[in-house]
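K.L.:
I'd like to go over a predicted model; first the sequence, then the structure.
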Amino acid sequence: MDFTNQRVIVTGAGSGIGKATALKFAQLGALVAIADVNGDAAKEVAELAGSNAFAVVVDVSNSADVQAMAAAVVQRLGGIDVLCNNAGFGSLGTVADIEESDWDRLMSVNLKGVFLCSKYCLPELIKSGDGRIVNTSSYTAAVGIQNRAAYVASKGGVSALTRAMALDHIDEGVRVNAVAPGTINSPYFDKIVNQSTNSQAVLDELNGRAPMHRMGRPEEIAEAILWLASKESSFATGSVLTVDGGTSTW
């Protein structure tokens, strides 16, 4: 895959899947906007990525922030060819016990963030003549998981929105796909393990979710995202590519 001089935005690029994705794009020649709500993390990743990358601070749930991000990228790079909507987070809770404010916050980042970033980047993606959007969904959108009602609902929305956008913008030369990761060894799960009273039991449970008996690596999901963003996947649009170590087959 060759992304030489391709203009790319990766949201949630300060850690985990987003970080691995942004670094891989940069390695393959892309000009990468490292977008994250954590400015320090974004700057650290941009430094790792080298001269082809720069940091952008953005809250994807905030319309003004997203418009400013898109404008900054266009000013710096002259346009946008690829948008990776990766920013998101998880939370515990069933419909019965999750607080309404927590539900709203998660939805505003995980789902509304995809809407806002796509909305304000689409004019430039259309101008590029070969625009690509890759959204980060989750295997849970297809199979569900206990005690994660808001997260599962948000990722179900991401998968559905991916298909809708693919149809809406196919005639404008924009392809829209999503990757659906399984449980990935990331700072989010590191925190859960470290804060547990029985860290080994929690780690065993996380590793045991997949038939492969391990969590995925951020770099493995990055490879899938880059394929969907590449010319090699030119016949794919509206696809949700599951990369979960077989978890959804159980």
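P.N.:
That came through fine.
K.L.:
Only C-alpha atoms from now on, for both contacts and neighbour counts.
P.N.:
OK.
K.L.:
distance of the residue minimising distance to the centre of the chain from Asp40?
P.N.:
Using Cα atoms, centre = their mean, the residue of the chain that lies closest to the mean C-alpha position is Asn86, 1.6 Å off. Asn86 is 18 Å from Asp40, where distance means Cα to Cα, to the nearest Å.
K.L.:
Next, count neighbours for the closest residue to Asp130 other than its chain neighbours.
P.N.:
Closest residue to Asp130 apart from its sequence neighbours, by Cα to Cα, 6 or more residues apart in numbering: Gly173 at 5.5 Å. Here the count is done by other Cα atoms under 10 Å, and Gly173 has 16 residues near it.
K.L.:
quick one, what contacts Gly173?
P.N.:
Ile126, Gly129, Asp130, Gly131 (Cα atoms under 8 Å, 6 or more residues apart in numbering).
K.L.:
Show me the contact partners of the helix or strand the first one falls within.
P.N.:
Using DSSP states H and E, Ile126 falls within helix 112-128. Contacting residues not belonging to helix 112-128 are listed as 60-63, 66-67, 70, 79-83, 85, 87, 131-133, 135, 158, 172-174 [Cα under 8 Å, 6+ apart].
K.L.:
again, but for stretch 64-82
P.N.:
Residues from elsewhere that reach stretch 64-82 (Cα under 8 Å, 6+ apart): 6-9, 31, 33, 56-60, 116-117, 120-121, 124-125, 127-128, 130-134, 229.
K.L.:
ok, second structure coming up, stack it against the first:
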Amino acid sequence: MTDSRIPLPYEGLVAAVTGGASGLGTAIARELSSRGATVYCLDLTIERVELPLVGIVCDIGSSSSVEAAIDEVIRQAHQLDIVVANAGIGAQGDIEANDDEEWARVLNVNVIGSARTVRAAMPHLRRSSAAAIVFTSSIAASAGLPDRALYSASKGAISALTRAVAVDCLPYGIRVNAVAPGTADTPWVGRLLDGAKDPQAERAALENRQPTKRLVRPEEVAEAVAYLASPSSGSTNGIILAVDGGMDSLRPRPA
């Protein structure tokens, strides 16, 4: 009897998602898995990673940890086709708020951490016929947001890095894109709201600055990442895909 089942678009592919144990990373990992990929969540803590996702301990702030995690993916799966460099940390304050040590800490995770993840994966991606890299940038890379100087700088670097890596990867057939979410309804944003003087008012302010008047859903970001990484998106390369409810590009008339 022949198999009449229609194959899923990601069937047979292996993906690694940094920061895959929470927030956007979990939503991305689940979406890729639902489309047929074998997905490894690389994160500091993996207790919350649920099957069929596979958790691997990884500190993207350390080259040796990243290299060990990628090696473990290859040991288990024998291949790597998709890398989603999603993990990152937040930072608040204007240009005077953070000292050199904090700048170094955030840039080491958000920028160099993403770079070292892709660097470690490159030898394996070159062997894939469906290789794709997706970085996580942010609305903060293109819109001036208050009290986000350091964070914005880190995400601006990610957007620039995306295009630079994309052009370098052309000879290898590896596509490189980024997703740029607006303010998303994630645990990290929840913690920021919890620390505000008036969490309800702060949430309302974040929602009202979005043209859609609501925060971005993690599942919407995951859908965009799945499109960018899909083998069927072969002509999508070197783009920064905004998933921000129009925050960067729309100017609605004030109510």
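P.N.:
That came through, no problem. Quick caveat: nothing in here was measured; it's all calculated off a predicted structure.
K.L.:
For the second structure, which segments are assigned as helices?
P.N.:
Taking DSSP state H to define them, one finds helices in the second structure at 23-34, 63-77, 100-107, 113-125, 149-168, 187-194, 199-208, 218-229.
K.L.:
wait, which of the ones you listed is closest to Glu50 of the second structure?
P.N.:
Proximity to Glu50 of the second structure (Cα to Cα) singles out helix 23-34 among the helices of the second structure, at 9.5 Å.
K.L.:
just checking, what packs against that closest one?
P.N.:
strand 14-18, strand 38-43, helix 218-229 (3 or more Cα pairs under 8 Å, 6 or more residues apart in numbering; DSSP states H and E).
K.L.:
By how much does it deviate from the first structure on average?
P.N.:
Its matched residues in the first structure lie on average 0.8 Å from helix 23-34 of the second structure after superposition (mean Cα distance after the TM-score superposition for the first structure).
K.L.:
about what we covered before: tell me the buried residues within the contacts of helix 112-128 of the first structure.
P.N.:
Buried members of the contacts of helix 112-128 of the first structure, scored by 16 or more other Cα atoms under 10 Å, are 60-61, 63, 66-67, 70, 79-83, 85, 87, 131-133, 135, 158, 172-174.
K.L.:
List the buried residues for the helix holding Ile126 of the first structure?
P.N.:
112-118, 120-122, 124-126, 128.
K.L.:
now swap in stretch 37-51 of the second structure and tell me
P.N.:
Of the residues in stretch 37-51 of the second structure, Ala37, Thr38, Val39, Tyr40, Cys41, Leu42, Asp43, Leu44, Thr45, Ile46, Val49 count as buried by neighbour count, 16+ other Cα under 10 Å.
K.L.:
got the helices of the second structure as CSV, with distance to Leu8 of the second structure columns?
P.N.:
Shown next, in CSV, are the helices of the second structure (distance: least, Cα to Cα, whole Å):
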stretch, distance to Leu8 of the second structure
helix 23-34, 9
helix 63-77, 18
helix 100-107, 37
helix 113-125, 21
helix 149-168, 26
helix 187-194, 30
helix 199-208, 35
helix 218-229, 12
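K.L.:
Can you name the residues that contact the nearest residue to Val167 of the second structure once chain neighbours are set aside?
P.N.:
Of all residues not flanking Val167 of the second structure in the chain, Gly238 sits nearest, at 7.5 Å (Cα to Cα, 6+ apart). Remark: with contacts taken as Cα under 8 Å, 6+ apart, Gly238 of the second structure is in contact with Thr162, Arg163, Ala166, Val167, Arg175, Val176, Asn177, Ala178.
K.L.:
who's in contact with the fifth one?
P.N.:
By Cα under 8 Å, 6+ apart, the residues touching Arg175 of the second structure are Ala131, Ala132, Ile133, Ala166, Cys169, Ala229, Gly234, Thr236, Asn237, Gly238.
K.L.:
PyMOL command for the buried members of the contacts of Gly238 of the second structure?
P.N.:
To isolate the buried members of the contacts of Gly238 of the second structure in PyMOL, using 16+ other Cα under 10 Å:
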select buried, resi 162+163+166+175+176+177+178
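K.L.:
tell me which of the contacts of Gly238 of the second structure are still there in the first structure?
P.N.:
Contacts conserved in the first structure for the contacts of Gly238 of the second structure, using both residues aligned by TM-score structural alignment, their matches' Cα atoms under 8 Å: Thr162, Arg163, Ala166, Val167, Arg175, Val176, Asn177, Ala178.
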